[in-house]
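A.B. asks: Give me the fold of what follows.
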Amino acid sequence: MMEKSTSFLISYNSIPSSLDSLMPDNGLINLASSLTQAGHKTKIFDYSTVSHIKEVFTDEIHNELIKAYNKLNERNNLQNSLKRFKEINLVISQRKADVLKNSIIKKLLLEIENAKPDFVGFKLWTGEGFVGSIEIAEAIKAKHPEIKIIGGGPHNDYFYERTFEFTEIFDVLAYGEGEETIIDLAEWSIQKKELIDIKNIIYKTNGKPVINAIKRVENLDLHAVPLYDLDIYPALKGNDKINIIMIDESRGCPNCCNFCPHPKKSGKKWRKRSPENIIKIFKDASEKCNTNCFRLAGSNPPAELIEEICKKILEHKLKIQFVSFGYARNSSAKFYSLLKEAGCYSILFGIESGNPDILKHTMNKKTTVEKMKEAISLCKNAGIKATASLIVPAPGETMQSFLDTQKLCIDLGIDGISLCMPGVIPGSEWFEKKEKYNIELDADYYSKMMTYTIRFLMPPPLWETLPYKIDGRNFYEMMVITDILNTYLEKNGINTGINEITLLFADKLNYSNSEMRDVNRNIFVTGNFNKIEELVTKFNKEVSLT
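C.D. replies: Below you'll find the model as predicted:
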């Protein structure tokens, strides 16, 4: 029998910040499935769990956070409340550090002693997850220098070889799609393959980084069918994760929006799983995870593929619900009626702006305000909940474009809005041609962005500043504009801070959309681990097949 490797796959992203951050990690599942199919042995360690939240937040921290949170809306107490939040955040940071060092790392080292893995792979998240992963990797390397340490994940898709400027703890960095690369790296870890022959990796030779060529999987049906094995992915046991399963139905995006780095990773053309393959995944995941809830993972799923999937769902009489990303391309009432009949509950539309010039020239959206209105109207008329994402203020934002976006949101009568400030992300058109879009990066842009964490669990005034300006506006000046729109929409009955998954949570947990948003925010900001566990347990019971 040929020698095969043993490995650990680790995802550490500090503390989960919302219910949807507790969903199973389909990326790690795909990698583990590829390794297992090739005969390698692996195990997933995912710390975005209810258990991790309970370990970090003590009763004392929770009670102090409640006091500070309750005073946020008291104008006379706002500054005192913000000051107290800042003080508590220091306590939480120390608590997270203690749990990382004295619990996570200690337990991992014991697991390593028993399993003796040939390599450990990290899914690197930008921010605290990146910094924490480095600490874990350093502890492993100090104790077991023979183990190969690999860093993959979204962080490398943004920063590539610059990660080596921040740390040299990783023997190899992986970028792009990992299902084939992880098998080659497993072979490398047991001296069966050379790094020079492996695609989608970055490593050092003679102190200089080498970036191997990218390779994308052309036929997604050739991927291993995702395994939802509790021995491989122990966090799936019980109610540590919330049971919405991501289905990787398509990759690539021909739209190439200027703010999005996705085409650099996944290409500018669609690659699709066959509807038959997707139905098999639905069935396997339903049975093994005991759930009827799914999210289609593609950032821009082709309409014709979605239509074929829905026909297959009905043909196989699957009783499932799913949510998806939507795009305002040519669609019809018949299309959305089919989605509704197949179990589609809600769709997130990437609107981004209500101004034609911003849409066309600043964002390259390849759609119009009229098409967006039509698509969302058809969606809602079919009985599917609709929510939309906005980026405000965009580069080139004017008072007129702001008012156009404001008006569009009111006209749509949408179920919710996810409102974001503009992100300048490596690999996007905005980043690559920053001068054209009047974007100015700080001198320490890369080091700050690698470690930047959006403080979802803290009030926005306590967030760190972003290391760039747009149209001369700094972080706080952009935040003011975003907040003006947010306040206006709320006053006019449009709920903000709501995405397509929030709508699904609201339905299953018997809240209104705004109540679900507020409860979700409250329990994570205050570290209410008992309520988090209660809602995850209730949701999982609601979507179970038994």
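
A.B. asks: rest of the way, CA atoms for contacts and neighbours
C.D. replies: Will do.

A.B. asks: Beyond the longest strand along the chain, next helix or strand please.
C.D. replies: Using DSSP state E to define each element, the chain has its longest strand at strand 344-352. Downstream of strand 344-352, the first helix or strand assigned by DSSP states H and E is helix 356-357.

A.B. asks: So which residues lie in contact with that following helix, not counting its own?
C.D. replies: Applying Cα atoms under 8 Å, 6 or more residues apart in numbering, the set of residues contacting helix 356-357 from outside is 368-369.

A.B. asks: what ranges do the strands span in the stretch 1-150 of the chain?
C.D. replies: In chain order, the stretch 1-150 of the chain shows strands spanning 6-11, 41-46, 119-123, 148-152, with DSSP state E, counting those that start in this stretch as the criterion.

A.B. asks: got it, and the stretch 201-350 of the chain?
C.D. replies: 201-205, 208-211, 245-247, 250-251, 271-272, 293-296, 321-326, 344-352.

A.B. asks: picking that back up, okay if I get the strands of the stretch 1-150 of the chain as CSV plus distance to Ile417 and mean neighbour count?
C.D. replies: Written out in CSV, the entries for those read as follows (distance: least, Cα to Cα, whole Å; neighbours: other Cα atoms under 10 Å):
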stretch, distance to Ile417, mean neighbour count
strand 6-11, 29, 22
strand 41-46, 30, 21
strand 119-123, 29, 25
strand 148-152, 32, 24
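
A.B. asks: looking at those strands, which is closest to Ala32?
C.D. replies: strand 41-46 (6.3 Å; Cα to Cα).

A.B. asks: now the angle from the closest one to strand 119-123?
C.D. replies: Counting by axes from the mean of the first three to the mean of the last three Cα atoms, to 10 degrees, strand 41-46 points 30 degrees away from the direction of strand 119-123.

A.B. asks: One more, please, to line up against the first structure:
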Amino acid sequence: MKIFLVNPPFIEAYGQYKAAAKVGAQPQMPLGLAYIAATFEKMGHEVVLIDSDVEEMSVNDVIESIKNFAPNIVGVSSTTPIYNSASMILESVKKYNPEIVTILGGNHMTALPQKTMEENSSIDIGVVGEGEETVEELLSAIEKNKSFEKIKGILYRKDSKIVSNERRGAIKEIDEIPLPARHLLKTEKYKWSVPDKGIVTVTSITSQRGCPFKCIFCGVNTMFPGATRYRDISKVVDELEDVNKKFKIDHFMFCDDTLTLNKNKVIEMCDEIAKRKLKITFEGYTRANTITKELLITLKKAGLVRLSFGIESGNPEILKAIKKGITTDELKRAYEWCDELSIETRGSLMIGHPFETKETVDESMKFVNSLKCYQMYVNVTTPYPGSELYDLAKENYGGLKLLTEDWKEYRRYGNAVMEMNDLSADNLIELQQKAYKKFYFRPHIIWYNLKRAGLKAGFVNSLAFMKTMFTKKRN
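C.D. replies: Below you'll find the model as predicted:
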């Protein structure tokens, strides 16, 4: 069969803020869809995989590509902010050819399966949770015209009714999943600014699935419930080596929720990279309380050049309220270690938590500006479906008031879907801009980022960023 997979347009969701979103969100390979594509190819199907953003395709462009390919199946993966784009694609597909089977998976479908199916009749089948085993069974049933009733992890339509099957458990042997189908993507378009390298091609990779932490704003435990599962380290390094040789890519982004969660696994990986004499660099996400200076030294020797930390707040009580499980002292220490070892750092701050006030936001701004950090993302806290925060917001926890469930409004830049205590939605948007200005409009930060991106690219990016920061929201 012919299968068309698409990662919907993301940047367009930000409207006037898309310049800042493009600067802030370096293009990241849709790893989940690439795994699904590999599963389909293993079964012998013909697959097209489109990443709309990196190919700068609008919804209309995607539809034209679908018409040209004439697939039997169209599959879309969607988070909440891009659900509107995903929905537009699926609706257009059904108008073009009602016989095409449409499938929606990803975080949004997993968080709100019944609601999503009820609200969008253009979805034939919903896939909940990890999809690789599910879609393999599903495609086999479609090919053989068999019933879906025993396929775990799906919702489907039968006799004008929505049938919701039992959820599938976590995939235990993640090493058995075929490697991502990178060859279907335009890998050369995933360009990042990398320390000591300049602008280079980067690809995403993972060594684990799942997260043991319970931050209230995160929905990862809805998508990947249960214990964290690890890939065999030799197979992770096999993939690094294979991609390096086939695609000439030598910088990797580890998409694990916490790269340093299992120190022994990390050390084993570093040793294997050294043993094979791989000339690569890499980066990843981590937590301040899962690293030591010794571990950072080991990582740096293996090729680590950058770590991203979730800071979220500089107020100790709010950190407790959001179940972050770290302290401001741990954050300070982590940034100091990285600075001493010349490991570049990024941070992410969220404003608009439960119990948040103007005073606590100001405290957070002062805290992030005190850190040895040169790049910061400032997000308006958004209660995504699947997170504990989504439920708490509807219960007015910590002074929260949920303003809308219009999913296209659920974006990080220039918009707020909650208000709390003495902070209105407009206050939060203004404070986001203020936080960015206070962090980035410091001489040493400006100079660092201009040098890092290259003076020409840095200047262009800075102009786009400043235009956004000085533009008031338009309704």
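
A.B. asks: what's the TM-score here?
C.D. replies: Once superposed, the chains reach a TM-score of 0.84 (TM-score structural alignment, normalised by the length of the second structure), with 445 aligned residues with a Cα RMSD of 3.0 Å.

A.B. asks: related to what we said a few turns ago, need the strands of the stretch 1-150 of the first structure in a markdown table (columns: distance to Arg84 of the first structure).
C.D. replies: Below are the strands of the stretch 1-150 of the first structure laid out as a markdown table (distance: least, Cα to Cα, whole Å):
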| stretch | distance to Arg84 of the first structure |
| --- | --- |
| strand 6-11 | 31 |
| strand 41-46 | 31 |
| strand 119-123 | 33 |
| strand 148-152 | 37 |
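
A.B. asks: which one of the ones you listed lies closest to Lys199 of the first structure?
C.D. replies: Comparison of these against Lys199 of the first structure by Cα to Cα identifies strand 148-152 as nearest, at 12.9 Å.

A.B. asks: Show me what Glu336 of the second structure lines up with in the first structure.
C.D. replies: For Glu336 of the second structure, the aligned residue in the first structure is Ser377 (criterion: TM-score structural alignment).

A.B. asks: Ignoring the adjacent residues along the chain, who's closest to that match?
C.D. replies: Leaving out its chain neighbours, the residue that sits closest to Ser377 of the first structure by Cα to Cα, 6 or more residues apart in numbering is Leu412, at 7.5 Å.

A.B. asks: give me every residue that touches the aligned residue in the second structure for the one you found.
C.D. replies: With TM-score structural alignment as the criterion, the equivalent of Leu412 of the first structure in the second structure is Leu371. With Cα under 8 Å, 6+ apart as the criterion, the residues that contact Leu371 of the second structure are 332, 335-336.

A.B. asks: Most neighbours of all these, which one?
C.D. replies: The residue in those with the most neighbours, by other Cα atoms under 10 Å, is Tyr335 (22 neighbours).

A.B. asks: burial count for the closest residue to it other than its chain neighbours?
C.D. replies: Residue nearest to Tyr335 of the second structure in three dimensions, not counting chain neighbours: Lys372, with 5.6 Å by Cα to Cα, 6+ apart. Neighbouring residues of Lys372 of the second structure were enumerated by other Cα under 10 Å; the total is 19.

A.B. asks: hey, where'd the helices end up in the stretch 351-475 of the second structure?
C.D. replies: 358-370, 388-394, 425-440, 443-453, 455-469 (DSSP state H, counting those that start in this stretch).

A.B. asks: JSON lines for those, including mean neighbour count and distance to Met29 of the second structure?
C.D. replies: Output for the helices of the stretch 351-475 of the second structure, formatted as JSON lines (neighbours: other Cα atoms under 10 Å; distance: least, Cα to Cα, whole Å):
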{"stretch": "helix 358-370", "mean neighbour count": "18", "distance to Met29 of the second structure": "29"}
{"stretch": "helix 388-394", "mean neighbour count": "19", "distance to Met29 of the second structure": "27"}
{"stretch": "helix 425-440", "mean neighbour count": "19", "distance to Met29 of the second structure": "26"}
{"stretch": "helix 443-453", "mean neighbour count": "15", "distance to Met29 of the second structure": "21"}
{"stretch": "helix 455-469", "mean neighbour count": "16", "distance to Met29 of the second structure": "21"}
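
A.B. asks: and the ones you listed as JSON lines, adding distance to Lys275 of the second structure?
C.D. replies: Listed next are the helices of the stretch 351-475 of the second structure as JSON lines, based on distance: least, Cα to Cα, whole Å:
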{"stretch": "helix 358-370", "distance to Lys275 of the second structure": "38"}
{"stretch": "helix 388-394", "distance to Lys275 of the second structure": "43"}
{"stretch": "helix 425-440", "distance to Lys275 of the second structure": "40"}
{"stretch": "helix 443-453", "distance to Lys275 of the second structure": "30"}
{"stretch": "helix 455-469", "distance to Lys275 of the second structure": "37"}
